[in-house]
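S.K.: Sharing a model that was predicted from the sequence below.
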Amino acid sequence: MPARSRRPSRIPGEAWIDEVIQYIRTNLQGDLSLAALAQAGCSSPWHLHRNFKQQTGLTPQQFVRQQRIRLAEQLLLETTSSVATVGGQAGFHGTAHFMNCFRKEAGCTPVQFRKQKLAEAAQRR
């Protein structure tokens, strides 16, 4: 009898998508391609994409981008690091790509975001 591969069993119901979400949140700087996420979730890319979108309303890549932008926003406010450094720390490959994604998600550039939020914080003091 051939040896079976020892893949972890899939968690029933929607809980396995929650595990993929947790994997994304803890690995924002790593490879979060659909294939990598499917492997982490012990699923096929197609099955992951379909179920993830049903549960969250976003595709896996939209969710990854959203989480990376949230991390970048936090880093922009808590550090004095350059935009390029913040983009890299948030998992983006290339400053131009980071700035385009940030502008689409936040509605402004990272520099504008930082200035606006710091000015708002100073007014509250």
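M.R.: Everything's here; your move.

S.K.: Every contact and neighbour count from this point should use C-alpha atoms.
M.R.: OK.

S.K.: what helices or strands is the longest helix belonging to the chain leaning on?
M.R.: The residue-count maximum for a helix in the chain (DSSP state H) belongs to helix 60-78. Counting contacts by 3 or more CA pairs under 8 Å, 6 or more residues apart in numbering; DSSP states H and E, helix 60-78 packs against helix 45-56, helix 83-89, helix 95-106, helix 110-124.

S.K.: Second structure follows, compare the two:
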Amino acid sequence: MLEPAEASPGTQAEQASFQGIRRICGFIAENFREDIDCVDIAVSADIHPKYAMSVFKRSTGMSLGEYVSLMRVSYAQALLMRDDASILQVAMDSGFGSVSAFNKCFRKKAGMTPSEFKREHRAAPPPLHA
């Protein structure tokens, strides 16, 4: 195994890309519920927005926007499993600007509407004690 001082320039570039992706993912994980874009994300990793988009797509196979949407839908799915969750409140709490944007993105990522998901995945009632 190469020590950092012995690493080749290609390896150093890969390490820098990996660190950038870690910072990008961390920023998205902490801020996906806010109105963020690729510039906000790139600034958080201290890299140029075009480079951030390129290195992220090359490393993950998805765009920054797709990843943010995936995080939002995953969070929304968890919220929808609660009995008291309204579709409007889940949409807003998950970072979507409107219910229509939420419905469109949710259907694309989950293959069903939020209402269908809620019906299918509603938490089971607690068992009755004899």
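M.R.: Ah, there it is. None of the values given here were measured: they were computed from a predicted structure.

S.K.: any idea what C42 of the first structure aligns with in the second structure?
M.R.: Counting by TM-score structural alignment, C42 of the first structure corresponds to D46 in the second structure.

S.K.: so how many other residues sit close to the residue nearest to that match when sequence neighbours are not counted?
M.R.: Excluding the flanking residues, the one nearest D46 of the second structure by CA to CA, 6 or more residues apart in numbering is G20, at 7.9 Å. Counted with other CA atoms under 10 Å, the neighbours of G20 of the second structure add up to 21.

S.K.: residue in the first structure matching G20 of the second structure?
M.R.: Match for G20 of the second structure (TM-score structural alignment): W16.

S.K.: ok, average deviation of the helix or strand hosting that match from the second structure?
M.R.: Using DSSP states H and E, W16 of the first structure maps to helix 15-26. Once the two are superposed, helix 15-26 of the first structure sits an average of 1.0 Å from its aligned residues in the second structure (mean CA distance after the TM-score superposition for the first structure).

S.K.: Show me the contact partners of that helix.
M.R.: Contacts with helix 15-26 of the first structure, where a contact means CA atoms under 8 Å, 6 or more residues apart in numbering, come from 10, 32, 37, 40-41, 48, 51-52, 55, 64, 67.

S.K.: mean deviation of whichever helix or strand comes after it from the second structure?
M.R.: The helix or strand immediately downstream of helix 15-26 of the first structure is helix 34-40, counting by DSSP H and E. Superposed on the second structure, helix 34-40 of the first structure shows a mean distance to its aligned partners of 0.9 Å (mean CA distance after the TM-score superposition for the first structure).
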